[in-house]
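Q: when you get a sec, could you give me coordinates for this:
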Amino acid sequence: MRLDWLQPFSLTLASAATGYIAWIGHVLTLPAAIAFPALWSLARSRRTAGLVSAVYFLAASRGLPQGVAAFYRSDIWPGLILWIVASSGLVIIHAVLWSRGSGGWKALRYTIAMILMAVPPFGIVGWAHPVTAAGVVFPGWGWAGLAAVTAGLAILTTRYRPAAAVTLAGFWLWSAAFWTGPQIGWQWQGVDLQLGDSLGRDTSLSRHSDLVATLRSERRPDTAYMLLPESALGFWTQSVERFWQRQLAGGDLSVIAGAAVVDQDGYDNVLVRVSASDSEILYRERMPVPGSMWQPWLPLLGRSGGAAAHFFANPIVSVGNQRLAPLICYEQLIVWPVLQSLFYDPDLIVAVGNGWWTKETTIVEVQRVSTQAWARLFGKPLVMSFNI
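A: Here you go, the predicted structure:
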């Protein structure tokens, strides 16, 4: 009896394990994703290549159905549908670009797939990108490390894959043996909250007073800038601005926090800076969460609402004499926002999120480790603040 099914089955099983292990939420397991291009290239048919890709991306994003169900307070089915639909674009890319050819031709086609996964429009859902592992394999190498991992991923699709696999695994083990996390920005302090879905929805003065009290109680003596999570200040209005300036009066503390700025077309998901003397909108999110926040189909239906996407705007913002690379929530899971910001050589990376809806999933942990990996790759200090 011929066992033609054995090789596709083995590749599919290995790809699912790769997606699960790489994106389990531990920074040192990220390089497991490097195995994916090798598995993809070993497929003997386009159908198998598509299946290998599908199980990798579905395993990597396995927390999405449960997270969507929690966000919308619904059953699991809307989340399952979004999970499959969102992954389908990435599967199509890898199925279409797969080839029976070998050598440089296959490496070139996989390189094209990597680029398409990293930039819009496909990069909008380009999560679980294997190049994210560059910061663990080559910490501190910067653009050279990114180039080395990109080249290694491409070589893994050729007959030279054993040499590439051994080389990358060696650097991975060396890095793991001496791993240290990113430094924390000098004079910066991130504050994590556990306020669940009330953060950003409870806009009462008592909630704002509680946040101020939390900052005062947790502030270290050397802290000049404190970071609060996405949506921490709710709707950013003149009343909220005046309240915070009064609360900070007489001190030298600056607070950077998430908020929403509403206009007639919808809203911007932003980071604001407020101190005793002034305030400003620092950053407008480049890529809100597709579906739940960014809803580009609404204008086509004659409706307004949803978060605006400022795709390539404001990659760098300034606070005092420091240049920041800001990342809000979903931007930590995809490639182009962080690379665009790092192109401008910021002084530190600032990452915030509001992950109350991700309980019992690894989504927030994956956000954290992805951002840590990019920070280590470029040797940048990192400050993070999340609500769960």
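Q: drop to CA atoms for contacts and neighbour counts, all remaining ones
A: Fine.
Q: burial measure for residue 7, as a count.
A: By other CA atoms under 10 Å, 14 other residues sit near residue 7.
Q: the structure of the following sequence is requested for comparison with the preceding one:
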Amino acid sequence: MKQAIHPLTLFLIGAAIGWFAWPHAIWLAPAALVAIPVVASRGWAGPFLLMLGYHLATTWGLIHGTAVFFPSSGLFLGLAFWVGSSLIFALPYLLYSPIFRKARSVIGVPYAGVLTTVFLSAISTVFPPLGIIGWTSPWLGAMSAGWTGVMLVMLGIAYATLGRSQAAAGLAIGLSTTATLWAGSFALAADSHAPAGWVGVNTNLGHLDSPLSYIEASMRLEQRTMALLHNGAHVVLLPETVAGPWRAGTEAIWRPVVRWTAAHRNQTVFVGSFVPHGRGYIDALVQIHDGQTRVLPDHIPVPFSMWHPWRPEGSFRMAPFSREPEMTKVGALRVGYLICYEQLLMWPALNLAFHNPQILLAPANDWWARGTDIPAIQRASAKAWGAFLGVPVLFAVNQ
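A: The predicted structure follows:
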């Protein structure tokens, strides 16, 4: 009976951490990382079961979201994405015990625990190829408190690896880590406001599913944008893809804005669009400034729904190793951007850290995720990245 209960207990511990952490208390998420070496001492499958429970609890919104995006697939495809992705995220942790044993003989127990945990979590949710689908990473909770939070979580992992003899010290580190991350979450909420005159436009356009719907949306948004510019907005950010494909007709609709910025060089507009590229597209922001347009491409579009290499026609470009930073300038300000799905991930945001942005743009198109916790998770992730980078975040979301 004990053998049957034990694996379920480990699974439920991970599920409880994930359920309570996302999206409203992500500072709790690193508890999963601290728990990994503890459950590893109970058996080789412990870390796998813990992280499987964690990811199943954080990604359940895929069931409903997939059914909305792919209405002909019914419930089955959503269940497959939910269970399949969670299994993939958890699989690297099956290697915890053999890697830990080898590292322990070289660098000692606590360092081996930290190294093994960081290495496997990086494979699972940071580095491509798994990093292009690895959302709700437990490291994001630590990131919200900056490098201090990251180092405290590593210290907590080290003490947890030492086992029961260091239980009191481990508890103290766990409590201090939680307090630091909790404080980081409050600092994040206090400092996330964009500069005065920077306006993110939220819309309720729903699913734009035809060329005519994109034209109508562009015409309405162009008028709304012009009104904001007339009222003195310095920067206007529009949601992801709301302008549709950036072709000659779309450019013609937005030409009044282009002309306006030629005469008002202190004003800039970012339009969510997708730009023709080969047989497919690039998900992008079109920056309109000084009478010119510039395409700002993303690096990682949503797999399956946007990026589908098995059917190149209409597929969006995937470029996780692009050397072109997701950065631009507005006046003297260095501006970073993460387009929709990228806000959930570790890899593109960590790349931004090397370029020292001063503000972060976070456009999204979440019509398909209404009724799930995915938009809230996305917003929490973007705010965590803003806190880690020490910059305000400007949101613009279509629902």
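Q: TM-score for the pair, please.
A: Once superposed, chain against chain, the TM-score is 0.88 (TM-score structural alignment, normalised by the length of the first structure); 375 aligned residues with a CA RMSD of 2.5 Å.
Q: so who does the spatially most central residue of the second structure touch?
A: Residue closest to the average C-alpha location in the second structure (CA atoms, centre = their mean): residue 344, at 1.2 Å. Contacts for residue 344 of the second structure were tallied using CA atoms under 8 Å, 6 or more residues apart in numbering; they are 135-136, 377-378, 381-382.
Q: rerun at 6 Å
A: 135, 378, 381 (CA atoms under 6 Å, 6 or more residues apart in numbering).
Q: all strands of the stretch 51-200 of the second structure, in order?
A: Counting by DSSP state E, counting those that start in this stretch, one finds strands in the stretch 51-200 of the second structure at the ranges 198-200.
Q: around the aligned residue in the second structure for residue 65 of the first structure, how many other residues sit close by?
A: Matched by TM-score structural alignment, residue 65 of the first structure corresponds to residue 63 in the second structure. Neighbourhood size, residue 63 of the second structure [other CA under 10 Å]: 21.
Q: contacting residues for residue 63 of the second structure?
A: By CA under 6 Å, 6+ apart, the residues touching residue 63 of the second structure are 78-79.
Q: buried subset of the contacts of residue 344 of the second structure?
A: Buried by 16 or more other CA atoms under 10 Å: 135, 378, 381, out of those.
Q: for the residues you listed, which one is nearest residue 13 of the second structure?
A: Residue 13 of the second structure lies nearest to residue 135 out of these, by CA to CA, at 19.3 Å.
Q: hey, where'd the strands end up in the stretch 251-399 of the second structure?
A: Shown for the stretch 251-399 of the second structure, the strands assigned by DSSP E, counting those that start in this stretch span residues 268-277, 280-289, 292-297, 327-330, 333-337, 359-365, 393-398.
Q: of the ones you listed, which stretch is the most buried?
A: strand 359-365 (a mean of 27; mean count of other CA atoms under 10 Å).
Q: compared with the first structure, how much does it deviate?
A: In the superposition against the first structure, strand 359-365 of the second structure averages 0.7 Å from its aligned positions (mean CA distance after the TM-score superposition for the first structure).
Q: who's in contact with the residue opposite residue 284 of the first structure in the second structure once aligned?
A: Applying TM-score structural alignment, one finds that residue 284 of the first structure aligns to residue 297 in the second structure. Going by CA under 6 Å, 6+ apart, residue 297 of the second structure touches 283-284.
Q: please report how far residue 297 of the second structure lies from residue 278 of the second structure.
A: 14 Å (CA to CA, to the nearest Å).
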